[in-house]
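Undergrad: here is my input, please return the structure:
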Amino acid sequence: MNIQGVVAEGFEPVRDAFARNFEVLGDRGAAVAVYRDGRKVVDLWGGTADADGGAGTGPSAGAGPSAGAGPSAPWAEDTAVVVRSATKGVAAAVPLLLHQRGLLDLAAPVAAYWPEFKAGGKERTLVRDLLSHRAGVPALDRPLTPAEAVDGTAGPRAVAEQQASWEPGTAHGYHAQTYSWLLSELVLRVTGRSLGTWFAEEIAEPLGLDFWIGLPEAEAHRVGRVAPVEPPESAGTLKVRPRRNVSEAYADPDSLTRRAFAAISPLPDENDPAWRAAELPGTAGIGTARGLARFYAATIGVVEDGARIFTPAVTAQAGTELSAGPDRVLVVNTRFGPGYMLHGPATPLLSPASFGHPGRGGSLAFADPEAGVGFGYVTNALAKSVTADPRAQALVRALRASLAT
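TA: Here you go, the predicted structure:
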């Protein structure tokens, strides 16, 4: 495997772990980036742009620096991929920044901004409940089609009308799909702009982030194809933690777990240009590892030639626990702040100070304010992992070891 990029002195263990992910853990195409105290110290990529080894990326296949030609187009320096639920942590910066600017009260009822949402026993749902997966609407009585999921109206209408599965604010359960419509409609009601547009104009463009919630057509040539993969047999002894009953719960079509992940049915084609262009802040963000690492570095301090996103007070809020304990959807114990997953057995990050979000199948990004770290890992080889993917965890362990020397 020809690994490209650079690492600063002392961070060589991250490069070794990244190479081992291809050799032992079945990575096809991937990238990892790390910022430390606002300076980029890891920027690596390797493999093929497409998990199946092909070069096709939709209508723009074969165009631009990432697409290349032939059946084995390499992952290029600027290759981006869909990161699934790692999008949630990036999107969470929008309501927090609105709060920072005095435009959104996290302690206010959601219905104060979105009156229709109070139906179905949700009138007391607070904005912070929505952000921390306590809103009680992780599933829909009638799943949406992929076309409905991206039309901008069916999703918000469905979650507004949905009867709460529990009294909002009293328990938590991962809102895998419905988080997209909850957050996007709240931001639209507060700002008059779509969340993807607001993120692009107020965060991504000022910071120069290669990350989109709603991919512009002009960037389509950079995007690699994702695909599900089976882990190699040699990876069996390297899994970080058993996920207890998550797989069993997902296999049960009547379980809240299965219903939450199947709120869009049938499952969408994540390589479809229409899906890539959709502004779904829970699942459909597209970006580079570098863009994710830079974003998280900017949540905790000033990045090189850039700016800080949050004030120190809002950074502290991002890592403040709002939900902890048994997760009614993921089954295991989870911890959430306002939009961010927090360090714990289900989602091991760098330290208890970390906040961020994994993407089902492998991607991971987070910040650690105590270590001064912004981390991003993306992959086109979608494994069966829900939270603690072995490849991402190998990189986190290597980073921890680098920081300890």
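Undergrad: okay, CA-based contacts and neighbour counts for the rest of this
TA: OK.
Undergrad: beyond the strand or helix carrying Ala147, next helix or strand please.
TA: For Ala147, the enclosing helix or strand under DSSP states H and E is helix 146-149. Using DSSP H and E, the helix or strand that follows helix 146-149 in sequence is helix 154-161.
Undergrad: buried residues in the next helix or strand along the chain from that following helix?
TA: Once the chain leaves helix 154-161, the next helix or strand it forms, by DSSP H and E, is helix 178-191. In terms of neighbour count (16 or more other CA atoms under 10 Å), helix 178-191 has its buried residues at Thr178, Tyr179, Ser180, Trp181, Leu182, Leu183, Ser184, Glu185, Leu186, Val187, Leu188, Val190.
Undergrad: who are the contact partners of Ile203?
TA: By CA atoms under 8 Å, 6 or more residues apart in numbering, the contact list for Ile203 reads Leu209, Ile309.
Undergrad: shouldn't Lys384 be in contact with Pro390?
TA: No: using CA atoms under 8 Å, Lys384 is not in contact with Pro390; the gap is 10.5 Å.
Undergrad: who's more crowded, these two?
TA: The neighbour comparison of Lys384 against Pro390 (other CA atoms under 10 Å) goes to Pro390, with 21 against 15.
Undergrad: and the most centrally placed residue in the chain, what does it touch?
TA: Centroid check for the chain by CA atoms, centre = their mean gives Ala86 as the closest residue, at 0.8 Å. Ala86 sits next to Gly282, Thr283, Gly285, Gly356, His357, Pro358, Gly359, Arg360, Ser363, Leu364, Ala365 when contact means CA under 8 Å, 6+ apart.
Undergrad: nearest residue to it in space, please, no chain neighbours.
TA: Gly359 (4.3 Å; CA to CA, 6 or more residues apart in numbering).
Undergrad: again, but for Leu349
TA: Counting by CA to CA, 6+ apart, the residue nearest Leu349 is His343, at 5.1 Å.
Undergrad: that neighbour and Leu330, how far apart?
TA: His343 sits 15 Å away from Leu330, going by CA to CA, to the nearest Å.
Undergrad: of these two, who's got more company?
TA: Leu330 (27 against 22).
Undergrad: tell me which of the buried residues of helix 178-191 is nearest to Gly224?
TA: Ser180 (22.7 Å; CA to CA).
Undergrad: so the residue nearest to Ala86 makes contact with Ala388?
TA: No: taking contacts as CA under 8 Å, Gly359 lies outside contact range of Ala388: 9.4 Å.
Undergrad: and for comparison, fold this next one:
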Amino acid sequence: RHLLSHRAGLPALDCPLTPSEAADGNSGAQAVAAQRPQWEPGTDHGYHAQTYSWLVGELVRRVTGRTIGRWIAEEIARPLGLDFWFGLPDDETHRVGRIGPVEPPADGSGTLRLRPKRSVTEAYGDPQSLTRRAFGAIDPLPDENDPGYRAAELPASNGISTARALARCYAAMIGPVDGHRLFAPATLTLARTEESAGPDRVLVVNTRFGLGYMLHGPAAPLLAPGSFGHPGRGGSLGFADPESGIALGYVTNGLQKGVTADPRAQALVRAVRSAL
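TA: Predicted coordinates for the structure are as follows:
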């Protein structure tokens, strides 16, 4: 529960990993096992921006004997027919768009203003802050267009998917999709029952998490109070809303600065909400 709800106290590493170490399948788990927690596990929460890869990846490996990329490919992506990868195969590389930055509108309309005491941008600009150290657990940050990074199994940061596959995956969490359902009713309840809430030690703003998923709130405005899902760095978004039966996926290769509520994704959420 602590791992899945960002309460483990291990969002940062005293000795960051190089991109090659982060991707080698062993160094990450060894690093978080040796790391002294930033707070007593279970007493607070903070987004495990990079270390989530190794915490959850190692949990899956210990339980199933398979890497998380292989497990997802065999148990989720293949049965559901998803274009969804953690560890992109060589024969799929030609289909992946090149990622690059995109600037918000000059009038500021593309900026989400949450007005915390200290903005996440300010915190990220401080090399000693937990925010900067959490996102810098891999140093230097990998190039998203590097084939080696795309081939790694880093579920905190390098999932590659189409929007349709992302939506289809979330749809299978709340109901059957072509005969496949991912979550039993009890698991669905766990995914969207609040485990963490309040000021996030890493993201600075207030965040809410169930087990493995962000919940509807200021940092992640989803469709409705019962929705669960997750925004991605740069603008992507996936979520499901059991009450309406809606699942949504949005991906972009034009990365804006930000981690939570991207205005492009939010425009789509508002459109869906108004259609309902």
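Undergrad: show me what contacts the aligned residue in the first structure for Arg61 of the second structure?
TA: In the first structure, Arg61 of the second structure lines up with Leu188, judged by TM-score structural alignment. Contacts for Leu188 of the first structure (CA under 8 Å, 6+ apart) come out as Ser194, Leu195.
Undergrad: and what of Ala22 of the second structure?
TA: With CA under 8 Å, 6+ apart, Ala22 of the second structure has these contacts: Gly28, Ile138.
Undergrad: from Arg36 of the second structure, how far out is it?
TA: Ala22 of the second structure is 18 Å from Arg36 of the second structure, by CA to CA.
Undergrad: check Thr162 of the second structure too.
TA: 37 Å.
Undergrad: next one: Leu154 of the second structure
TA: In this view, Leu154 of the second structure and Arg36 of the second structure are 22 Å apart by CA to CA.
Undergrad: so the two - more neighbours on which side?
TA: Using other CA under 10 Å as the criterion, Leu154 of the second structure and Arg36 rank with Leu154 on top: 25 against 14.
Undergrad: can you tell me what that one aligns to in the first structure?
TA: In the first structure, Leu154 of the second structure lands on Leu280 (TM-score structural alignment).
Undergrad: what's the closest non-adjacent residue to the aligned partner of Gly229 of the second structure in the first structure?
TA: Superposed on the first structure with TM-score structural alignment, Gly229 of the second structure falls opposite Gly356. The shortest distance from Gly356 of the first structure to any non-neighbouring residue, by CA to CA, 6+ apart, is to Phe366 (3.8 Å).
Undergrad: got it, and Pro13 of the first structure?
TA: Nearest to Pro13 of the first structure is Ala398, by CA to CA, 6+ apart, at 5.3 Å.
Undergrad: now do the contacts for Ile286 of the first structure.
TA: Counted by CA under 8 Å, 6+ apart, Ile286 of the first structure has contacts Ala80, Val81, Val82, Val83, Thr87, Phe211, Trp212, Ile213, Gly214, Leu215, Val223, Arg276.
Undergrad: measure the residue nearest to the third one when sequence neighbours are not counted to Gly29 of the first structure for me?
TA: With sequence-adjacent residues excluded and distances taken as CA to CA, 6+ apart, Val82 of the first structure is closest to Ile286, at 4.2 Å. Here the distance between Ile286 of the first structure and Gly29 of the first structure works out to 15 Å (CA to CA).
Undergrad: tell me the buried residues in the helix holding Ala147 of the first structure?
TA: Quick answer for helix 146-149 of the first structure (16+ other CA under 10 Å): Pro146, Ala149.
Undergrad: so where is it in the second structure?
TA: Going by TM-score structural alignment: helix 146-149 of the first structure matches residues 19-22.
Undergrad: and stretch 208-221 of the first structure, by the same measure?
TA: Going by TM-score structural alignment, stretch 208-221 of the first structure lines up with residues 81-94 of the second structure.
Undergrad: mind checking the end-to-end distance for the matching stretch?
TA: Using CA to CA, the two ends of stretch 81-94 of the second structure sit 19 Å apart.
Undergrad: tell me where the stretch 201-350 of the first structure has helices.
TA: All helices of the stretch 201-350 of the first structure, identified by DSSP state H, counting those that start in this stretch, fall at 205-207, 246-251, 256-261, 273-277, 289-300, 312-318.
Undergrad: where in the second structure does the longest one fall?
TA: Looking back up the chat, that one is helix 289-300 of the first structure. Going by TM-score structural alignment, helix 289-300 of the first structure lines up with residues 163-174 of the second structure.
Undergrad: now the matching stretch on the first structure. Mean distance?
TA: Superposing on the first structure and averaging over aligned pairs (mean CA distance after the TM-score superposition for the first structure), stretch 163-174 of the second structure comes out at 0.3 Å.
Undergrad: list the buried residues of that stretch.
TA: Ala163, Arg164, Ala165, Leu166, Ala167, Arg168, Cys169, Tyr170, Ala171, Ala172, Met173, Ile174.
Undergrad: distance between it and the chain's centre?
TA: 15 Å (CA atoms, centre = their mean, to the nearest Å).
Undergrad: picking that back up, can you get me a residue count around the residue nearest to Ala86 of the first structure?
TA: Gly359 of the first structure: 27 neighbours (other CA under 10 Å).
Undergrad: again with Gly64 of the first structure
TA: Close neighbours of Gly64 of the first structure, defined as other CA under 10 Å, add up to 12.
Undergrad: need the contact partners of stretch 204-224 of the second structure.
TA: 1, 4-6, 114, 116, 118-120, 123, 131, 190-200, 225-231, 239, 241, 260-261, 266, 269-270, 272-273.
Undergrad: er, stretch 35-47 of the second structure I mean
TA: For stretch 35-47 of the second structure, contacts defined as CA under 8 Å, 6+ apart pick out 2, 5-14, 196-197, 200-203.
Undergrad: try it again at 7 Å.
TA: Outside stretch 35-47 of the second structure, the residues that touch it by CA atoms under 7 Å, 6 or more residues apart in numbering are 2, 6-11, 13, 196, 200-203.
Undergrad: sitting in strands, which of those residues do you find?
TA: Of the contacts of stretch 35-47 of the second structure, the ones assigned to strands by DSSP state E are Ser196.
Undergrad: now for the contacts of stretch 35-47 of the second structure: which two are most distant?
TA: For the contacts of stretch 35-47 of the second structure, and using CA to CA, no pair is farther apart than Leu13 and Ser196, which are 21.8 Å apart.
Undergrad: which parts of the stretch 101-250 of the second structure are strands?
TA: Here the stretch 101-250 of the second structure has its strands, by DSSP state E, counting those that start in this stretch, at 160-161, 196-199, 206-209, 214-215, 228-231, 237-241, 246-250.
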